[in-house]
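**Student:** this one's structure only:
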């Protein structure tokens, strides 16, 4: 009776025991009341279709009549818990399960959470990356988030997935100006996030992968030992040869760089450039291999005010001519060019994660306007994507069939199957708890049956 009362805070419907087990790693950082409220919100965020508001989480968990509903809102806007501490623990869980050995590949990218309203102070006007194209510019009002994701193979998915572990809010310039603070650029937040992740994973080799937005000298110069940066590189980037060796008659200060090297766009069209044909596997998430022509060398990447950085650059062209030539760089010159390309194309999964969190976890449907709640809600939903992916490894097996049909030939499991498997475990928990005497006959409690029906009827 005591255990039942502990599980039922403000409701007669207890939280499934398996959810407590899955989230037990995060228990030390919450008080007892906050922990019970957290379990309800996590369960509701998984089971709810459509919007992920606090009210929808309470309805789906049988707490629509709970008089203490404000306590669940206060967990997000007032309770004392540190999202950064939980991000550190989440990183440990993901790395321990999926990357127990070898380098940890972490992708970083920003996304716009479309939000409106005068009370959302940190929002700004940005280019919408989803609806914009090279010839069409679309603005969007919202919040800018920088997310760091572990790019690791997931056994049940049989592919690389991007699992968010740390998400930072990058306030608009107007927000900082109103508060008399110096505005931090996206690359400044990236530098702080990189250093934070390196402190959380001492002794591990970390490879950070980013798009051309993160190809900046200050970020490369701030990398600690055992950290590597792989990004795109501009075709007109300034690269230099190493400085000449000094001798006893050399005058002046030591040179930081030597003679300028030819621009990559010059090397691209030079007739004497030696190209090597390679085959890249899983090209941008596709199963088919991709033939590429590459050439590579090293050079000093330099800009006045930052120390020079020796990098390996890789120039890539498509033999079929369908794609524009691209250049990549690595701060580790010992990496093979093919390996640099293989690491970079993993970041394609970051866009997949952003799309799936919007489709299945209700990103952009939450309605908090409190600054503290905003800082916690979106990173929590992104972190839930990582947790569901890890938990699905406990309930999915090789015999699990993907959600397919005669008109939908689907051979591999996706996040849709993972979400459905975790939901089924949570929905089924009461069936076995309420029918211990006769395992062959499972009685569905009336309240549970009603909520399942409402989830279907009010899904939209």
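**Tutor:** Sure thing, it's come through. Here the structure is a predicted model, which means the values were calculated and not measured.
**Student:** Please make it C-alpha for all contacts and neighbour counts, starting now.
**Tutor:** OK.
**Student:** my read is residue 164 is in a strand, agree?
**Tutor:** Yes. Residue 164: assigned to a strand according to DSSP: H, G, I helix; E, B strand; the rest coil.
**Student:** Verify the stated contact: it with residue 151.
**Tutor:** No. Applying C-alpha atoms under 8 Å, one finds residue 164 not in contact with residue 151, separated by 9.0 Å.
**Student:** Neighbour count: those two, which is higher?
**Tutor:** The residue with more neighbours, out of residue 164 and residue 151, is residue 164; 30 against 27, by other C-alpha atoms under 10 Å.
**Student:** what about residue 368, distance to residue 242?
**Tutor:** Separation of residue 368 from residue 242 (C-alpha to C-alpha, to the nearest Å) stands at 54 Å.
**Student:** Neighbour count for those two, which is higher?
**Tutor:** Neighbours per residue (other C-alpha under 10 Å) separate residue 368 from residue 242, with residue 368 holding more: 20 against 17.
**Student:** so which helix or strand takes in the closest residue to the more buried one other than its chain neighbours?
**Tutor:** Counting by C-alpha to C-alpha, 6 or more residues apart in numbering, residue 374 is the residue found nearest to residue 368 once chain neighbours are left out, at 6.1 Å. Assigned by DSSP states H and E, residue 374 belongs to helix 371-395.
**Student:** quick one on the thing from earlier: report how many residues lie close to the residue nearest to residue 368.
**Tutor:** Residue 374: 20 surrounding residues under other C-alpha under 10 Å.
**Student:** Hmm, it is touching residue 366, no?
**Tutor:** No. With contact defined as C-alpha under 8 Å, residue 374 does not count as touching residue 366 (9.1 Å).
**Student:** putting a second one here so we can go through both:
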């Protein structure tokens, strides 16, 4: 366990990362602080060498210890995910409100013979319904807390747990038991339920997680909401058993109309609702939606559970008709659609992580380093949001990058990252983190014979090699 002396010489990054100090030994803790600082300050690629250059570590002969921090050091990513989830709850989820967790997957494009867990996946960004694009890489399952920071007016997706999902061919080649994406999501949500006893959980996912097995397994742990198929098979409750009737009691009654048939019927009575955050591509905070809802029994593979389905239709005809299913029949249609609308914040999170945190640019080859680096980058996204929210609470606002031709209504992730970088660069200008007296070093020459490079020189080098 790392022993941190919270003295006047303690860096801001150490204070921010202090909740995670118990995960590391003292040497690993110093390496973690330096790597986190360098990962936030460097540009373009998020490799270990790029992070060291950002903190003036180009002449450090002991650079291999930073690589070993990812590939060999003994620390638990699950313990870090638990700590991060607790920080997100404390900062953004008030007591008594449900913890809404969005579950989604993303493909990290990686190539190389030595990356053994890579597979061939469908590229959801480049593919369409009539055009299929395959990509080689790693598939990650990400669990994100849906929250609204105090400085924002929209919902943000804040990752806290990211696990690798291997293909069936990869598991067969490495003689491992294969787990599908819904099975991994079920395992992850049960883990979160153990981490948050007494907290009401809501899992929101797309059509890949509209599985009766998922809903059945999590029925005592979380409320599940997912987009369902338009030909889903729902049933009415069984009729009351007649007196003297023989045989086993019926589990389900007559089959209900499929959502597709119900949407086409003229006799269907639609109710217009205003859903906050529903398809706000034009900048609106809410939108009108025609809704039909009802309860049913979802039965398949010997399992039967009551659910509520919600059928939606766009009054303007710009969006397709969709149906959603919820494992809690007592929830209203407005609440179910509000929860699902929060899930759309997952995609901007993946996009911002690729654009500003170098997601897909890391170059580790060992299995352990690969399984640690991507979750660390996505977790760094949530940490930046936590630190930016704290800075905004202290100063009253966050500085936003604007121009005469464009005025931002709310801060974006790049504004949050810039606020954190200002604090880190201010300290780096006074004393680079790798040049501290209490930091172990293996430089080419003694400290007395070297001096840190001027900040202007370091910034010019970073900008010159940014592209």
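**Tutor:** Received the coordinates, thanks. Quick caveat: nothing in here was measured; it's all calculated off a predicted structure.
**Student:** how much space between the counterpart of the residue nearest to residue 368 of the first structure in the second structure and residue 70 of the second structure?
**Tutor:** In the second structure, the residue matched to residue 374 of the first structure (TM-score structural alignment) is residue 370. Going from residue 370 of the second structure to residue 70 of the second structure by C-alpha to C-alpha gives 8 Å.
**Student:** do the same with residue 260 of the second structure
**Tutor:** 50 Å.
**Student:** Neighbour count for the two, which is higher?
**Tutor:** The neighbour comparison of residue 260 of the second structure against residue 70 (other C-alpha under 10 Å) goes to residue 70, with 22 against 16.
**Student:** list the contacts for the more buried one?
**Tutor:** Residue 70 of the second structure makes contact with 368, 369, 372, 373, according to C-alpha atoms under 8 Å, 6 or more residues apart in numbering.
**Student:** now the last one: how far from residue 424 of the second structure?
**Tutor:** It stands for residue 373 of the second structure. Going from residue 373 of the second structure to residue 424 of the second structure by C-alpha to C-alpha gives 21 Å.
**Student:** Which of the three states applies to residue 328 of the first structure?
**Tutor:** Classified using three-state DSSP, residue 328 of the first structure is strand.
**Student:** residues touching the counterpart of it in the second structure, list them.
**Tutor:** Taking TM-score structural alignment, the alignment pairs residue 328 of the first structure with residue 324 from the second structure. Shown in contact with residue 324 of the second structure (C-alpha under 8 Å, 6+ apart): 225, 226, 227, 228, 309, 310, 311.
**Student:** Find the nearest non-adjacent residue to the residue nearest the centre of the first structure, please.
**Tutor:** In the first structure, the C-alpha closest to the average C-alpha coordinate belongs to residue 164, at a distance of 2.9 Å (C-alpha atoms, centre = their mean). Nearest residue to residue 164 of the first structure in three dimensions, chain neighbours excluded: residue 149, at 4.0 Å (C-alpha to C-alpha, 6+ apart).
**Student:** what does that neighbour align to in the second structure?
**Tutor:** By TM-score structural alignment, residue 149 of the first structure lines up with residue 144.
**Student:** how deep is its match tucked in, by neighbour count?
**Tutor:** Using other C-alpha under 10 Å, the number of residues around residue 144 of the second structure comes to 28.
**Student:** Just the buried residues of the helix or strand harbouring it, please?
**Tutor:** For residue 144 of the second structure, the element it lies in under DSSP H and E is strand 134-147. Neighbour-count burial for strand 134-147 of the second structure, with 16 or more other C-alpha atoms under 10 Å as criterion, is recorded at 135-147.
**Student:** residue ranges for the strands of the stretch 151-300 of the first structure, please.
**Tutor:** 159-169, 206-210, 227-232, 239-240, 276-280, 290-301 (DSSP state E, counting those that start in this stretch).
**Student:** What residues in the second structure pair up with the first one?
**Tutor:** Translated: strand 159-169 of the first structure. Counting by TM-score structural alignment, strand 159-169 of the first structure sits on residues 154-164 of the second structure.
**Student:** so how far is that stretch from its chain's centroid?
**Tutor:** 2 Å (C-alpha atoms, centre = their mean, to the nearest Å).
**Student:** And for stretch 29-46 of the second structure?
**Tutor:** With C-alpha atoms, centre = their mean, you get 20 Å for stretch 29-46 of the second structure.
**Student:** what span of the first structure lines up against it?
**Tutor:** Under the alignment (TM-score structural alignment), stretch 29-46 of the second structure falls on residues 35-52 in the first structure.
**Student:** and if you look at stretch 109-119 of the second structure?
**Tutor:** Residue span in the first structure matched to stretch 109-119 of the second structure, by TM-score structural alignment: 114-124.
**Student:** Pull out the buried residues from that stretch.
**Tutor:** For stretch 114-124 of the first structure, the neighbour count (16+ other C-alpha under 10 Å) marks 114, 115, 116, 120, 121, 122, 123, 124 as buried.
**Student:** Hmm, the first one is touching residue 142, no?
**Tutor:** Same thing as residue 114 of the first structure. Yes. Residue 114 of the first structure is within contact range of residue 142, at 4.2 Å (criterion: C-alpha under 8 Å).
**Student:** one step back: check the mean deviation of the strand holding residue 144 of the second structure from the first structure.
**Tutor:** With mean C-alpha distance after the TM-score superposition for the first structure, strand 134-147 of the second structure departs from the first structure by a mean of 0.3 Å once superposed.
**Student:** quick one: residue 368 of the second structure and residue 309 of the second structure, what's the gap?
**Tutor:** Distance of residue 368 of the second structure to residue 309 of the second structure, computed by C-alpha to C-alpha: 42 Å.
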